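Asker: Sharing a sequence plus its predicted fold:
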Amino acid sequence: MSREELINTTRSVLAKAGFEISSALNLRSICFDIVGRKDETLLIIKVLSNVDAFSRENADDMKVLADALKATPLLIGETSSSGPLEAGIVYSRFKIPIISNETLGEHLLEDVPPFIFAAPGGLYVKIDGELLRKIRETDGISLGTLAEVTGVSRRTIQMYESGMGAMIDAAMRLEEFLKVPIIEPVNPFEYASKKKPEDYEVKTGEHTSSNTLNRLLEIGFAITPVTKSPFEAISRSRQTVFLTGLGVDEERLIQKAIIASEISKIAGKHSLIIVERGRPAESIESTAVVTSEELKKIDDQDELTDLALSRSTKK
């Protein structure tokens, strides 16, 4: 299956599951292909036939965007160097969750979540550690007894109770002995980042390589530069967050503004394009357009925010 077909399949599954989804970007120069939202779940998705082609640079860029937008980065793929990605298993690369379209469909459309995750050393399952401890203590079962049943150490049983994943055969033996289901489903949309959006922002006293972004810093915006994206930065004022693009070439500028508009709507943010010269319109779709000359005359973040919001709402 071609990458374009894989992307279309992913979009189809998301749409059937009730997600609001972006157009298929399918641009190798950016770090994601689809943005989708349903309720509080915002996904930033990259689709690759072979997930081994997913680079650390791409993963880092996705994490910056995901943390800044409070989203989950997700990689959809078909194969790796080890063979086809199996249904019902959550893989990972550079701490980005990876699943197949089959797993995505089972999870969203058939309400059959994955129960297995791949990690160094093999395949594992999640155990409800609190339930395991409660049963053991209530029934007076010793750590030694469970260790003997599962073929692991007492320390390992304690680690299961603390949330560590278990090898599949050990978990199955535990369930069989206790006669209680203790294996939990794996949420492929669960992304535990240790970063805050502020961690990626340009620090006070620092500058970017862009005079325009530096001007935004001067008037009080917090700036997170992004690469491999259809926009150059995420700009945050006291009032709101803008997906911020910079443009010179009018044809490319319009394309960037349309993409930023679509993504910003799905992400629940706003979008802004700052152009070096001229201006095709005050807004393109819902993306506000401001010239660099206008920006030079603005001395406060609230003034630019109000101007951008007023233009983005014009039809």
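Answerer: Perfect, I can see it now.

Asker: only C-alpha atoms for contact and neighbour calcs from this point on.
Answerer: OK.

Asker: tell me which element the residue positioned nearest the centre of the chain falls in.
Answerer: Nearest residue to the geometric centre of the chain (C-alpha atoms, centre = their mean): residue 73, 2.1 Å. Using DSSP states H and E, residue 73 sits within strand 72-80.

Asker: Pasting the second one now:
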Amino acid sequence: MVERLLNAALNIVRQHGSDLFIDTSRPYAYTIVMEYEGKKIFLKIARDANDVPSSAIRDMKLLSEFLNAPALFVVSSTDNEVLEEGVVYRRDSMNFVSLATLAKALRGELPKFYQSRSKRYVTVDGKALRERRESLGLSLSALSQMLSISRETLYRYEREEYPMPERVAVELFKRFSDDVAKKINIFNTTRASKIDKASRAIDINKYRLEQSHPNGIIYSDKPLFLVKDPEKKEKTRLLAEIFSVEVVEE
């Protein structure tokens, strides 16, 4: 299953950019580094989002931040339910998308819905929503009644205080267009949290990686890869060449 996903992902990658690195050493998820519009992007290919251990997600966040490289998981399902096109599933602050969503995003069609646990949301462009509402001569009260929500709730959406649930968004899009929802740039760099860094800290600015090539990463003025396992040296050096970083053997 993962091999079929990998081959399908590579076909998509090669239509829009190039693959620079492929690693199939982890059975739960394969790794691609692709180049797209001048960016180097990590793609982790897995069958289901829950097949990916939290340690692998933490590795990706550290690599993404310190290499300034976007990281993204491409999966078929979440909790064994098909991940629909145009929906971004979020787990531990990392984005998971389907092959179809990846293909559309590489064509410039970014998704707008995201899923957290079992619920879906959009982030409203408050200014665009307010301007569209006012251009149609609709008051907050009038539009809120159309959407079956309170005036206060609609006011908070326009102030972008919290995300809009899928049910309300679908009704809103029927009356306006989906231009009032913000696009999700799945190619943004992911940042590791303080907890992520603290859990992997070996020394000052030195972090352990558990599910990746290399074994660790140092970051001060520039990143350095750490490698100590002989079986990881070849892939680590290839990855270092791609990202123009030095390798330190321990």
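Answerer: Arrived safely. It should be emphasised that the depicted structure is a prediction, and the values quoted were computed from it without experimental measurement.

Asker: which residue numbers in structure 2 go with the helix or strand just after the strand holding residue 73 of structure 1?
Answerer: Using DSSP H and E, the helix or strand that follows strand 72-80 of structure 1 in sequence is strand 83-84. Counting by TM-score structural alignment, strand 83-84 of structure 1 pairs with residues 81-82 of structure 2.

Asker: now swap in stretch 224-233 of structure 1 and tell me
Answerer: Counting by TM-score structural alignment, stretch 224-233 of structure 1 corresponds to 207-216 in structure 2.

Asker: Tell me where the stretch 101-250 of structure 1 has strands.
Answerer: Counting by DSSP state E, counting those that start in this stretch, the stretch 101-250 of structure 1 has strands at residues 116-119, 122-127, 166-167, 183-184, 222-225, 233-236, 241-247.

Asker: The fourth one vs structure 2, average offset?
Answerer: Average distance, strand 183-184 of structure 1 versus aligned residues of structure 2 after superposition (mean C-alpha distance after the TM-score superposition for structure 1): 3.3 Å.

Asker: by contact count, what packs against that strand?
Answerer: Contact partners of strand 183-184 of structure 1 among helices and strands, from 3 or more C-alpha pairs under 8 Å, 6 or more residues apart in numbering; DSSP states H and E: strand 122-127.

Asker: What are the buried residues along the strand it packs on?
Answerer: For strand 122-127 of structure 1, the neighbour count (16 or more other C-alpha atoms under 10 Å) marks 123, 124, 125, 126, 127 as buried.

Asker: Dump these into JSON lines; add distance to residue 257 of structure 1 as well.
Answerer: Formatted as JSON lines, those follow (distance: C-alpha to C-alpha, whole Å):
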{"residue": "123", "distance to residue 257 of structure 1": "43"}
{"residue": "124", "distance to residue 257 of structure 1": "44"}
{"residue": "125", "distance to residue 257 of structure 1": "44"}
{"residue": "126", "distance to residue 257 of structure 1": "43"}
{"residue": "127", "distance to residue 257 of structure 1": "46"}
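
Asker: Which of these sits closest to residue 271 of structure 1?
Answerer: Among the buried residues of strand 122-127 of structure 1, residue 126 lies closest to residue 271 of structure 1 (C-alpha to C-alpha), at 39.8 Å.

Asker: so what's that closest one up against?
Answerer: Counting by C-alpha atoms under 8 Å, 6 or more residues apart in numbering, residue 126 of structure 1 touches 115, 116, 163, 164, 165, 166, 183, 184, 185, 186.

Asker: so can I have TSV of these showing distance to residue 245 of structure 1 and neighbour count?
Answerer: TSV is the format used below for the contacts of residue 126 of structure 1 (distance: C-alpha to C-alpha, whole Å; neighbours: other C-alpha atoms under 10 Å):
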residue	distance to residue 245 of structure 1	neighbour count
115	41	18
116	40	23
163	43	13
164	43	16
165	42	22
166	46	20
183	46	21
184	42	15
185	40	17
186	37	18
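
Asker: In structure 2, what residue corresponds to residue 46 of structure 1?
Answerer: Aligned partner of residue 46 of structure 1 by TM-score structural alignment: residue 44.

Asker: correction: residue 189 of structure 1
Answerer: Match for residue 189 of structure 1 (TM-score structural alignment): residue 187.

Asker: Apart from its chain neighbours, what residue comes closest to that match?
Answerer: Closest residue to residue 187 of structure 2 apart from its sequence neighbours, by C-alpha to C-alpha, 6 or more residues apart in numbering: residue 70 at 5.3 Å.

Asker: list the contacts for the one you found?
Answerer: Here residue 70 of structure 2 is in contact with 40, 41, 42, 64, 186, 187, 188, 189, 190 (C-alpha under 8 Å, 6+ apart).

Asker: Can you flag the buried ones in the residues you listed?
Answerer: The neighbour count (16+ other C-alpha under 10 Å) marks 40, 41, 42, 64, 186, 187, 189, 190 as buried among those.

Asker: and the second one, that's in a helix?
Answerer: Spelled out, it's residue 41 of structure 2. No: using DSSP: H, G, I helix; E, B strand; the rest coil, the assignment for residue 41 of structure 2 is strand, not a helix.

Asker: Would you confirm that it contacts residue 20?
Answerer: No: using C-alpha atoms under 8 Å, residue 41 of structure 2 makes no contact with residue 20, being 9.7 Å away.

Asker: Can you pull the residues that touch both of these two?
Answerer: Counting by C-alpha under 8 Å, 6+ apart, the residues touching both residue 41 of structure 2 and residue 20 are 33, 34, 35.
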